[in-house]
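Enquirer: generate a structure from the sequence data that follows.
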Amino acid sequence: MNSNSSPSAALQLCYENVNGSCVKTPYSPGSRVILYTVFGFGAVLAVFGNLLVMTSILHFKQLHSPTNFLIASLACADFCVGVAVMPFSMVRSVESCWYFGRSFCTFHTCCDVAFCYSSLFHLCFISIDRYIAVTDPLVYPTKFTVSMSGICIGISWVLPLVYSGSVFYTGVYEDGLEELSNALNCVGGCQVVVNQNWVLIDFLSFFIPTLVMIILYSNIFLVARQQAKKIENTGGKTESSSESYKARVAKRERKAAKTLGITVVAFMVSWLPYSIDSLIDAFMGFITPAYIYEICVWCAYYNSAMNPLIYALFYPWFKKALKVIMSGQVFKNSSATMNLFSEQM
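Expert: Predicted coordinates:
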């Protein structure tokens, strides 16, 4: 559009001829194609990647373990982000308008927060599980049972859903910011402004579990290092069968802890920019440019698509399960009892 165009001609609304419509700030056609491609790819990967993880763990009986049930539930939370959150956020981010109604805006925001906190809680419980498995591998099966895993899964779903629903359906998050909220939420808008108190609660809800995971995984790797040195020092000596078994179990648990540690690091790297930006923004008068906010949000969303890639790179059993599923062998009656582990495992 040339510089001689009038301001009224340049102005675009989300809903033409509707009083109170939000002003639309669209990207160029080329930019829109790129953004839809990038965001759409993330949503598709989050949906199908996590669906494969859930299918693998639930179908193959060899994968039925407390840890893997937690991983499957984590994949379910990420799957929900890919289905219920990312597609609608994609349209809002690219079109700069919300076309799905005010009621669905609240529901979408509630799902966004709930599923993301559910992922965080799952990762926190997984880190506790790995800590017990590495520090006390022989006693671990009696401490972290399937029932205990079920309790952790229940907490990881119920608490985020109750918290998110109570905050966003009561409107307490915008106490003191009603005028700003009304100005932003014109017709075609779905912008949530959260007051300083709830932003601080959100940040602590992210920071405290993250700190717990950092402490636990730091201890895990210290113990793993000590175990590796002990095994190395006794390499030339004759080991009893019990000691040999303990060494194999410890090695297996360390490998699992390493992979899940990478998952935790990926989560923190993805979510830290958004968490810090939200905290700073609330205390600095919401000064973050829209494009910076969108980058932080989509870095966080993309975490839901990253976990299946991590499993594919580091879990041999997931690679084998993928081959069975993609080749159609999964429909055979005997597929559920297939051996997905190498003899060394």
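
Enquirer: when you work out contacts or count neighbours from here on, use the C-alpha atoms and nothing else.
Expert: Fine.

Enquirer: the residue nearest the centre of the chain and residue 163, how far apart?
Expert: With distances taken as CA atoms, centre = their mean, the residue of the chain nearest its centroid is residue 304 (4.2 Å). From residue 304 over to residue 163 the distance is 21 Å, taken as CA to CA, to the nearest Å.

Enquirer: which SS class is residue 138?
Expert: Three-state call for residue 138 (DSSP: H, G, I helix; E, B strand; the rest coil): coil.

Enquirer: name the element the closest residue to it other than its chain neighbours belongs to?
Expert: With CA to CA, 6 or more residues apart in numbering as the criterion, residue 138 has its nearest non-adjacent residue at 7.0 Å, and that residue is residue 246. For residue 246, the enclosing helix or strand under DSSP states H and E is helix 241-283.

Enquirer: here is the second sequence; please produce its structure so I can put it next to the first one:
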Amino acid sequence: MGLETEMSYCFPDNNFSCRKEVRTGLGNIFLFTVLSFISVCTVFLNLLVIISISHFKQLHTPTNLLILSLAVADLLVGLIVMPVNIMQLRDSCWYLGKMACAVIPLIIAVSTSASLCSMTCIAVDRYIAVNDPLLYSTKITVCKTSLVIILGWSVCFFYVMTVLYFNDHLLQSQISMSCYGECFTVTKYSWVIVDLVISFLCPCSIILILYTVIFVVARRQAIAVKSMLNVHSQGHTIKVSITSETKAAKTLGIVVCFYLGCWIPFFLSSLSSETLSSVTLLWTVFGWLLSINSTVNPIIYAIFYPWFRASSKCIVTCRIFVSSSSGLNLFRKHF
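Expert: Take a look at the predicted model:
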């Protein structure tokens, strides 16, 4: 399984054309096949989440709106980011023009930032739900959550615009190409530090702290319920199932561990150089780690829920085309 490459020119009729490097061989074909499959799975899984929450009225809750926001961001990753990355990985040439060279990095950065913002909002939402369950319905409403989502996406957009502008990659006139058929971004080291704090340390700290508190509170509540059941059993031993507590702990562990596993290598590599170019091997590998996070997000946040399995079954079997399908009860024990 070799990783052979073939050399030619991106645009043979243009005297300023870049040299073209096409990766061939069985090893590369296998790699592109796997990455394409991941891209398709990312689109499919996130579409299931989006259609489920949008179609079924029973799923129109504040928490599910945040999951919907996460799914939209991750859908953009699977629909645009991954195919572009596969194209650049296979062929060193850029065929989409200067406009796309300016716009696509914007889409990539916004979708990644919005995905991270949605994950942070989900952590805050679950913290409030566990820590103050009686007042949760009054504090967190669909209207308030919608405003938070709009605000979050807006902040991500303007932040990315600012970063790209100061890195001279926002306007077509700011993009310099040494040859025709080239497109890459270079991030200045000062902005790497800023992005490290804003896009990693802050949300990472919030998620870790909130999920730790959630786990502690859930564990304390489980112990309290167990004690009450033991008191009411009048001395008889009652085995209280801790399946839900274990499942919650595993879910939180997967969320935090995979999140850290995807983001830590990227930011550590970005600190190792004064400038980080999008054409470097490390950028490519760790960039794909961030993208794969969008494949796993719907699995973590949705597939663990029974309503998602029920709604997916309804979508796949085309039952959503029935006029009354939006009012189906997805929380029945046997769907």
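
Enquirer: tell me how the two chains score on TM-score.
Expert: The TM-score (TM-score structural alignment, normalised by the length of structure 2) is 0.85; 316 aligned residues with a CA RMSD of 2.9 Å.

Enquirer: re the thing from before, map the residue nearest to the centre of structure 1 across to structure 2 for me.
Expert: With TM-score structural alignment as the criterion, residue 304 of structure 1 lines up with residue 294 in structure 2.

Enquirer: wait, its match sits on residue 41?
Expert: No - counting by CA atoms under 8 Å, residue 294 of structure 2 stays clear of residue 41, with 10.1 Å between them.

Enquirer: any idea how far the match of residue 304 of structure 1 is from residue 177 of structure 2?
Expert: Separation of residue 294 of structure 2 from residue 177 of structure 2 (CA to CA): 31 Å.

Enquirer: ditto for residue 43 of structure 2
Expert: With CA to CA as the criterion, residue 43 of structure 2 and residue 177 of structure 2 are 32 Å apart.

Enquirer: which one's more surrounded, the two?
Expert: A count of neighbours by other CA atoms under 10 Å puts residue 43 above the other of residue 43 of structure 2 and residue 177, at 21 against 12.

Enquirer: now the equivalent of the more buried one over in structure 1: how far from residue 84 of structure 1?
Expert: In structure 1, the residue paired with residue 43 of structure 2 according to TM-score structural alignment is residue 47. Residue 47 of structure 1 sits 10 Å away from residue 84 of structure 1 when distances are taken as CA to CA.

Enquirer: give the buried residues for the helix or strand encompassing residue 307 of structure 1.
Expert: For residue 307 of structure 1, the host element (DSSP H and E) is helix 290-314. Within helix 290-314 of structure 1, the residues that count as buried by 16 or more other CA atoms under 10 Å are 293-294, 296-308, 311-312, 314.

Enquirer: repeat that for stretch 133-152 of structure 1.
Expert: 133-135, 137, 140, 144, 146, 149, 152.

Enquirer: in structure 2, what stretch matches it?
Expert: Counting by TM-score structural alignment, stretch 133-152 of structure 1 lines up with residues 129-148 of structure 2.

Enquirer: so how far is stretch 141-160 of structure 2 off the chain centroid?
Expert: 16 Å (CA atoms, centre = their mean, to the nearest Å).

Enquirer: next: stretch 267-282 of structure 1.
Expert: 14 Å.

Enquirer: quick one: residue 152 of structure 1 and residue 281 of structure 1, what's the gap?
Expert: 33 Å.

Enquirer: next, count neighbours for residue 202 of structure 2.
Expert: Around residue 202 of structure 2 there are 12 residues (other CA under 10 Å).

Enquirer: aligned to it, what sits in structure 1?
Expert: So, by TM-score structural alignment, residue 202 of structure 2 is matched to residue 208.

Enquirer: where exactly do the helices run in structure 1?
Expert: 7-10, 29-59, 66-80, 86-95, 102-135, 140-143, 146-168, 178-184, 196-233, 241-283, 290-314, 316-326 (DSSP state H).

Enquirer: just the angle between the last one and helix 29-59, please?
Expert: Orientation check (axes from the mean of the first three to the mean of the last three CA atoms, to 10 degrees): helix 316-326 of structure 1 against helix 29-59 gives 100 degrees.

Enquirer: what residues in structure 2 pair up with helix 316-326 of structure 1?
Expert: Helix 316-326 of structure 1 maps onto residues 306-316 of structure 2, going by TM-score structural alignment.

Enquirer: mean shift between the matching stretch and structure 1?
Expert: Here the mean offset of stretch 306-316 of structure 2 against structure 1 after fitting is 0.7 Å, by mean CA distance after the TM-score superposition for structure 1.

Enquirer: do the same with stretch 65-76 of structure 2
Expert: With mean CA distance after the TM-score superposition for structure 1, stretch 65-76 of structure 2 averages 0.8 Å from its match.
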